[in-house]
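Peer 1: Only the shape, not the letters, is given here:
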């Protein structure tokens, strides 16, 4: 498991340090009092494992970090007599269980016609917190999609069921499962093909994607790039333009 370091930098402007305390969610788990022996105390707290040998007044090292360590941390510093000034700062720690696999993406058909509806499913691997799944069509984000958080065991039921159960727990690895219904219109395909992609992201730590190339069932004919008229005598195509020759230059108007 990973090790993290909590840092608390302070300047008492010449005042002696009386005590330094660390809290998680309002509960104290580390205390340093330089005048006492031993000068360090550690209080048991679920998910918090302090490495005493590597901790000091300026930083506290947590080992074997689990998702339960996620939460708000506060450092409180107090000066000694006669003033006993106290200052505190807090920060939020999010422990991320990053997946290593790519998202899994399926569609009900890879060949579609204009006017039809395509259904797609995309699930990011189990992680904590769950990944955010985003759909793209030809490089553009598709806003119309639904996403639910499922435990790995519930994912199988969700794929084959119309109703997707909701999960309230956020302390276990979750699968981000997204369903998409895409109305195929004339702008979906480019030269008879369309690129449908789903991307799974977790902050800046994880970004994986899966892409499927869709094909148009009855590709529309491409517009001709050369327009012209035919010679009534020989049937030869003549460019529909007026060409002028001026001082050695060919100009088209």
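Peer 2: Good, I have the coordinates. This structure is a prediction, so every number in the text was calculated from the model and none was measured.
Peer 1: drop to CA atoms for contacts and neighbour counts, all remaining ones
Peer 2: Will do.
Peer 1: where's residue 197 relative to residue 32, distance?
Peer 2: Using C-alpha to C-alpha, to the nearest Å, one gets 52 Å for the distance from residue 197 to residue 32.
Peer 1: Repeat that for residue 148.
Peer 2: 44 Å.
Peer 1: How many neighbouring residues does the nearest residue to residue 239 once chain neighbours are set aside have?
Peer 2: Nearest residue to residue 239, sequence neighbours excluded (C-alpha to C-alpha, 6 or more residues apart in numbering): residue 228, at 4.5 Å. Counted with other C-alpha atoms under 10 Å, the neighbours of residue 228 add up to 11.
Peer 1: and if you look at residue 5?
Peer 2: By other C-alpha under 10 Å, the residues close to residue 5 number 14.
Peer 1: does the most centrally placed residue in the chain sit in a helix or strand, and which one?
Peer 2: Computing the C-alpha centroid of the chain and ranking residues by C-alpha atoms, centre = their mean puts residue 201 first, at 2.2 Å. Secondary structure from DSSP states H and E places residue 201 in strand 193-202.
Peer 1: Could you do residue 187 as well?
Peer 2: Judged by DSSP H and E, residue 187 forms part of no helix or strand.
Peer 1: burial measure for it, as a count.
Peer 2: 8.
Peer 1: same question, the one 10 residues further on
Peer 2: Residue neighbour count, defined by other C-alpha under 10 Å, stands at 21 for residue 197.
Peer 1: same check, this time on residue 46
Peer 2: 9.
Peer 1: how close does the nearest residue to it once chain neighbours are set aside sit to residue 89?
Peer 2: Take residue 46 and drop its neighbours on the chain: the residue closest to it by C-alpha to C-alpha, 6+ apart is residue 68, 7.3 Å away. Distance, residue 68 to residue 89, using C-alpha to C-alpha: 21 Å.
Peer 1: now do residue 136
Peer 2: In terms of C-alpha to C-alpha, residue 136 sits 41 Å off from residue 89.
Peer 1: mind listing the helices for the chain?
Peer 2: 152-160 (DSSP state H).
Peer 1: and the residue lying closest to residue 103 once chain neighbours are set aside, what does it touch?
Peer 2: Among residues not flanking residue 103 along the chain, residue 124 sits closest, at 4.3 Å (C-alpha to C-alpha, 6+ apart). Residues in contact with residue 124 (C-alpha atoms under 8 Å, 6 or more residues apart in numbering) are 102, 103, 104, 131, 133, 175, 176, 177, 200.
Peer 1: another structure for you, compare them:
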């Protein structure tokens, strides 16, 4: 075997056994206030010595900041850096995993793991990254407010429907007897200044008439569904792009509340007329008694 073959064989063996990230995991979706585990396992060749493992958070504008590092030659080897929304549980974090406590909407972003090893000669470095989105899904149904216990023909029926706070925002729709009805009024989204959550509200204003009744009642339903398509920045190398993240169907489960209007056959005026007629009838029927009393 010539020296050229020996050189090529050594190079191939070195390349095959070089630093490699063997397992990498960043949860795609995490519920707000839950914990999140970031994983980054790697393998080294015999001649390589681990220099550091570093974790970075990349925001939607492309800004990248280090928040955790592990260097075997440092005392202590693990170190964390303050970053809004990123709180590392040091006791539960190590060279291959990082635990983030009680994530918030500010935790959303791209997470990059960078592993650097010292080789002969120079250094070898590998990195992988993935997006994580923090959600606040509705934990209760939308609430219908307003409305009366019963209505008469020709009266106005006015309702409001309000969603619980969520992120992304909840999209609300009206259904009358299982048929979608366009909302007469959509209120501006209310955005929480502290937690960043949204609250949606829509209004309904219709006139009660016989054609609306089905099987003796009007069934009005307000349906809420999490809006799809989260806009998030994504950095790759020297470039930064905006992408739309689609939610799995399982996370977009609909919630609803129902308001039922029973059938009332008469209008207020006709009801008053019936009462008036009943009073006149009673007065006429009692008239002979009045005559007798007057004669006495």
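Peer 2: Now that the structure is in, tell me what you want to look at. Please read all numbers here as calculations on a predicted model, not as lab measurements.
Peer 1: What residue in structure 2 is paired with the residue nearest to residue 103 of structure 1?
Peer 2: With TM-score structural alignment as the criterion, residue 124 of structure 1 lines up with residue 163 in structure 2.
Peer 1: likewise residue 32 of structure 1?
Peer 2: That one, residue 32 of structure 1, aligns with residue 70 by TM-score structural alignment.
Peer 1: same deal with residue 250 of structure 1?
Peer 2: Checking TM-score structural alignment: residue 250 of structure 1 goes with nothing.
Peer 1: nearest spatial neighbour of residue 250 of structure 1, skipping sequence neighbours?
Peer 2: Distances taken as C-alpha to C-alpha, 6+ apart put residue 244 closest to residue 250 of structure 1, at 6.1 Å, once the chain neighbours are dropped.
Peer 1: what's the answer for residue 32 of structure 1, then?
Peer 2: residue 40 (4.6 Å).
Peer 1: ok, back up a step: and the contacts of the strand holding residue 201 of structure 1?
Peer 2: Residues contacting strand 193-202 of structure 1 (C-alpha under 8 Å, 6+ apart): 98, 102-103, 105, 122, 124, 129-139, 188, 206-216.
Peer 1: Check stretch 198-214 of structure 2 too.
Peer 2: By C-alpha under 8 Å, 6+ apart, stretch 198-214 of structure 2 touches 151-174, 177, 183-192, 218, 263.
Peer 1: what about burial for the residues you listed, which qualify?
Peer 2: 151-152, 157, 159-174, 177, 191, 218, 263 (16 or more other C-alpha atoms under 10 Å).
Peer 1: So which of those belong to strands?
Peer 2: By the criterion of DSSP state E, membership of these in strands covers 157, 159, 160, 161, 162, 170, 171, 172, 173, 174, 191, 218.
Peer 1: Give me the aligned partner of the last one over in structure 1.
Peer 2: If I follow you right, that is residue 218 of structure 2. Residue 218 of structure 2 maps onto residue 194 in structure 1, by TM-score structural alignment.
Peer 1: Identify, by residue count, the longest helix of structure 2.
Peer 2: helix 268-285.
Peer 1: what element comes up after that one heading to the C-terminus?
Peer 2: Assigned by DSSP H and E, the successor of helix 268-285 of structure 2 is helix 287-295.
Peer 1: Let me know the angle separating that next one from helix 268-285.
Peer 2: Comparing the axes of helix 287-295 of structure 2 and helix 268-285 via axes from the mean of the first three to the mean of the last three C-alpha atoms, to 10 degrees yields an angle of 50 degrees.
Peer 1: count of residues packed around residue 289 of structure 2?
Peer 2: If we define neighbours as other C-alpha under 10 Å, then residue 289 of structure 2 has 10 of them.
Peer 1: quick one: residue 173 of structure 1 and residue 61 of structure 1, what's the gap?
Peer 2: Going from residue 173 of structure 1 to residue 61 of structure 1 by C-alpha to C-alpha gives 25 Å.
Peer 1: Secondary structure element holding residue 5 of structure 2?
Peer 2: helix 3-16.
Peer 1: That helix maps to which residues in structure 1?
Peer 2: On structure 1, no counterpart of helix 3-16 of structure 2 exists by TM-score structural alignment.
Peer 1: Contacts for that helix, please.
Peer 2: By C-alpha under 8 Å, 6+ apart, helix 3-16 of structure 2 touches residue 45.
Peer 1: helices or strands up against the helix or strand following it?
Peer 2: Going down the chain from helix 3-16 of structure 2, the next helix or strand is strand 20-25, by DSSP H and E. Here strand 20-25 of structure 2 touches strand 36-43, strand 123-135, going by 3 or more C-alpha pairs under 8 Å, 6 or more residues apart in numbering; DSSP states H and E.
Peer 1: Could you dump those into JSON lines and include distance to residue 282 of structure 2?
Peer 2: Below are those laid out as JSON lines (distance: least, C-alpha to C-alpha, whole Å):
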{"stretch": "strand 36-43", "distance to residue 282 of structure 2": "78"}
{"stretch": "strand 123-135", "distance to residue 282 of structure 2": "68"}
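Peer 1: Show me the one of these that comes nearest residue 90 of structure 2.
Peer 2: Closest approach to residue 90 of structure 2 among these is made by strand 36-43 (12.2 Å; C-alpha to C-alpha).
Peer 1: Quick one: list the elements packing against that closest one.
Peer 2: Under the contact rule (3+ C-alpha pairs under 8 Å, 6+ apart), strand 36-43 of structure 2 is packed against strand 20-25, strand 97-100.
Peer 1: and with 10 Å instead?
Peer 2: Strand 36-43 of structure 2 sits against strand 20-25, strand 49-58, strand 97-100, strand 109-118, strand 123-135, with contacts defined as 3 or more C-alpha pairs under 10 Å, 6 or more residues apart in numbering; DSSP states H and E.
Peer 1: sorry, back to before: neighbours of the residue nearest to residue 250 of structure 1, how many?
Peer 2: Count around residue 244 of structure 1 with other C-alpha under 10 Å applied: 12.
Peer 1: swap in residue 81 of structure 2?
Peer 2: 12.
Peer 1: for the alignment partner in structure 1 of it, what are its contacts?
Peer 2: Mapped onto structure 1 by TM-score structural alignment, residue 81 of structure 2 lines up with residue 43. By C-alpha atoms under 10 Å, 6 or more residues apart in numbering, the contact list for residue 43 of structure 1 reads 27, 28, 29, 30, 31, 49, 50.
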